[in-house]
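> Okay, predicted coordinates and the sequence, questions at the end:
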Amino acid sequence: MSVYNLWDKDAKEPVLKTSLSSEWNFKSPVATPRSSSPPSRGGESIFNKYLDLVSSKSNISTEAKQTEPMDRPFDFFDDEEFAFGINLLNNNVACVGHNITKLIQMAQEPWPDNVKLYQPYEVEQILLPDNASCLAVQAFLKMCNLPFEVEMRWNAEFMSPSGRVPFIKCGAFVVSELEPIVQFAANKGVTLCSRLSTEEKAEMRAYMSLITNVLVNAELYISWLDNDTFNAVTKVRNSSVYPWPLGWLQTRSKRNNVAKRLKALHWHDKTLEQVLADVEQCCNSLSQRLGDKDYFFSSSPTELDALVFGHVFTIITTRLPCRKLAETVRRHETLVSLAKRIDERYFKRP
């Protein structure tokens, strides 16, 4: 029986989520265009060398050619081959420029109806930090009224261009994690913060950074460094989709990577009490900013609300051996009410 459950409005105990998907048949994810730099500048530089070479060749006499070989960056057997090389390079530069222009146009096209959001299996595989991130992205897309379909794959993190989940496949584009997806939607003219002032946008980003630096690290700490949670939940769920001993090796490798990340952020040597104190302070800041409003900024949600929902909802509805993290978040009733309000409005769970 899964230890991951979701909130039920009619019962105090969580209700198990039971969605599964078929095996992954998309062998290689499409590389996201935003991760590659335009190669046209390099092509233009080489093409300019060709033009300079043509100009210099016309000014050199036959005697000079016979006595001193011309120093040119590309050596060709005769003039005909030289002209062919220029035409070929010219066509390649034009092709690259055309493809970049086409990608930019595609990025600005309206949101299609066949967008898919990829994430790990909810029932038997997904872990606390990944579940929070996936819920945050789903909430954002629902707030924007952007259609999408959830696809669960055992190797979703390896399909992702950043190695993290979730990610969306939108036409020729593959975009992972909340902030890049928010920017991708903004390029298509869809945004939740257009009404905010410059100061409010900066404040919103500051709070989102606070969540990433505190709640995400706390979730990683509880999942991977707390021995009770690691042995009873993390190790079992993370290795459930791999054959032995691959599951054991992959879990060990991932735990080492998480430990390195937390060491770099000075979280590895913290005690559980220190982690919970940081979470308490983060929740206090968020609660004070939210106050008695429905959302953090006026009467409509932003990506900050989606991010807070993803983490708060996941923490309070996930059963773990270490319940102190959930108990710490539950003490902040305004955040819990926000999570329940977004869940009822946008997810409409029965």
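Perfect, I can see it now.
> From now on I want contacts and neighbour counts done on CA atoms only, so please keep to that.
OK.
> quick one: buried residues of the helix ranked longest in the chain?
The longest helix of the chain (DSSP state H) is helix 79-107. For helix 79-107, a neighbour-count test (16 or more other Cα atoms under 10 Å) marks 82, 85-86, 89-90, 92-93, 96-97, 100, 103, 107 as buried.
> need the residues you listed in TSV with distance to Q274, can you?
Output for the buried residues of helix 79-107, formatted as TSV (distance: Cα to Cα, whole Å):
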residue	distance to Q274
F82	70
G85	66
I86	66
L89	61
N90	62
N92	58
V93	57
V96	53
G97	53
I100	49
L103	47
A107	44
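> between these, which is closest to K188?
The nearest member of those to K188, counting by Cα to Cα, is A107 at 6.7 Å.
> Pasting the second one now:
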Amino acid sequence: MAAPMELFCWAGGWGLPSVDPDCLAVLTYARFTGAPLKVHRVTSPWRSPSGHLPALRTRDEGIISKPQQIITHLRKQKYNADYDLSATQSADTLAFVSLLEEKLLPVLIHTFWVDAKNYVEHTRKWYAETIPFPLNFFLPNAMHKRHLERLQLIWGDDYMEDEEKLEKELYREARECLTLLSQRLGSQKFFFGDSPASLDALVFSRLAPLLKAKLPNGKLQQHLKSLQNLCNYCTSILSLYFPWDGGEPLTGVPRAAGTDGSEAEEDPHKRRKQLLSVLVGLVAMLGYAFLSGIVSIQRGSVGPAGRQPVTLEEEEEEEEE
């Protein structure tokens, strides 16, 4: 029997199997199609073979890191959620994907990563508590910077000229996008009837984090919660396709092999990789501290007090299904 494809994605939280929308889209599409994936839920992109999440390790094409390319690869392997769609439905899929990327995604990035209250009290807090020490000191800030640059690239030069006015307009368009999705879904189980398609995986991956996160500033979240059919849609997909891994946060105790019908992978180099991650992270953190002036070296006598040993703890464990 051929070895299964391996998917590396961000760990779960907020009642979701993964907190990252791109990872959630790939996970959901795989569940829709029954693709045989060995899933590694990790708490640092350094645990990924590509250094990015999500990442799919395949036997024939190596490592694939972009979500759409991962889904395309699954289709090539005969796991196609859009196989039965008509030409009109395929055209509708392209139109709604474009709408989501243009009108909704930028506002979701702003909601989680740019809005100061949400970022400090929710997003950064979760990642800082989940990412292992010492990476949690600088990875959340690096992710924040990357998302800010991505948002500025999407919004263009207008973002810097009148940020408040632009945000107001874009949040209005995002609310209209949610309303349009609600009207298109209606009372159906999925967007094209009783069977899920790739559009459902994308919509769910965008809406579920917004619905489940406990955001202190939930302007867009409140509008989503007022659209009951979209809320029921997200809840239904979670219960149907993720009934046993609803995103409980990882603990310091690894699960026993086979506790959820899966195999636990024994990586002989795992401990070495962990130590290397800690050492590289520690060097990067110390380098940042010296460059920023937080720490400086001064010549002088050393006091009699003995130094306390520094201990490193790693509470993150891989979860696989």
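Ah, there it is. A quick note: this is a predicted structure, and the numbers were derived from the prediction, not measured.
> sorry, back to before: structure 2: matching residues for the very next helix or strand once past the longest helix of structure 1?
The helix or strand immediately downstream of helix 79-107 of structure 1 is strand 116-119, counting by DSSP states H and E. Strand 116-119 of structure 1 corresponds to residues 6-9 in structure 2, going by TM-score structural alignment.
> what's the average per-residue distance for that stretch once overlaid on structure 1?
Compared with structure 1 after fitting, stretch 6-9 of structure 2 has a mean deviation of 1.7 Å; criterion: mean Cα distance after the TM-score superposition for structure 1.
> For that stretch, give me every contacting residue.
With contact meaning Cα atoms under 8 Å, 6 or more residues apart in numbering, stretch 6-9 of structure 2 is reached by 18, 23, 37-42, 48, 53-58.
> equivalent range in structure 2 for stretch 281-289 of structure 1?
Stretch 281-289 of structure 1 corresponds to residues 176-184 in structure 2, going by TM-score structural alignment.
> tell me which element the spatially most distant residue from the centre of structure 1 falls in.
Within structure 1, the residue lying farthest from the chain centre (Cα atoms, centre = their mean) is E63, at 63.5 Å. Taking DSSP H and E as the criterion, E63 of structure 1 maps to helix 62-67.
> on that earlier part again, can you give me the distance of the residue farthest from the centre of structure 1 to V329 of structure 1?
86 Å (Cα to Cα, to the nearest Å).
> ditto for E203 of structure 1
22 Å.
> Over to Q105 of structure 1?
44 Å.
> what's the spacing between the counterpart of S86 of structure 2 in structure 1 and M204 of structure 1?
Correspondence of S86 of structure 2 to structure 1, assessed by TM-score structural alignment: S197. Distance from S197 of structure 1 to M204 of structure 1, counting by Cα to Cα: 10 Å.
> Of these two, which one has the most company?
M204 (20 against 10; other Cα atoms under 10 Å).
> residues of the host helix or strand of the more buried one that come out buried?
Using DSSP H and E, M204 of structure 1 sits in helix 198-211. Buried residues in helix 198-211 of structure 1, defined by neighbour count with 16+ other Cα under 10 Å: 204, 207-208, 210-211.
> again with stretch 200-212 of structure 2
Buried-residue list, stretch 200-212 of structure 2, by 16+ other Cα under 10 Å: 200-212.
> with structure 1 superposed, average distance for it?
Stretch 200-212 of structure 2 sits 1.3 Å off on average (mean Cα distance after the TM-score superposition for structure 1).
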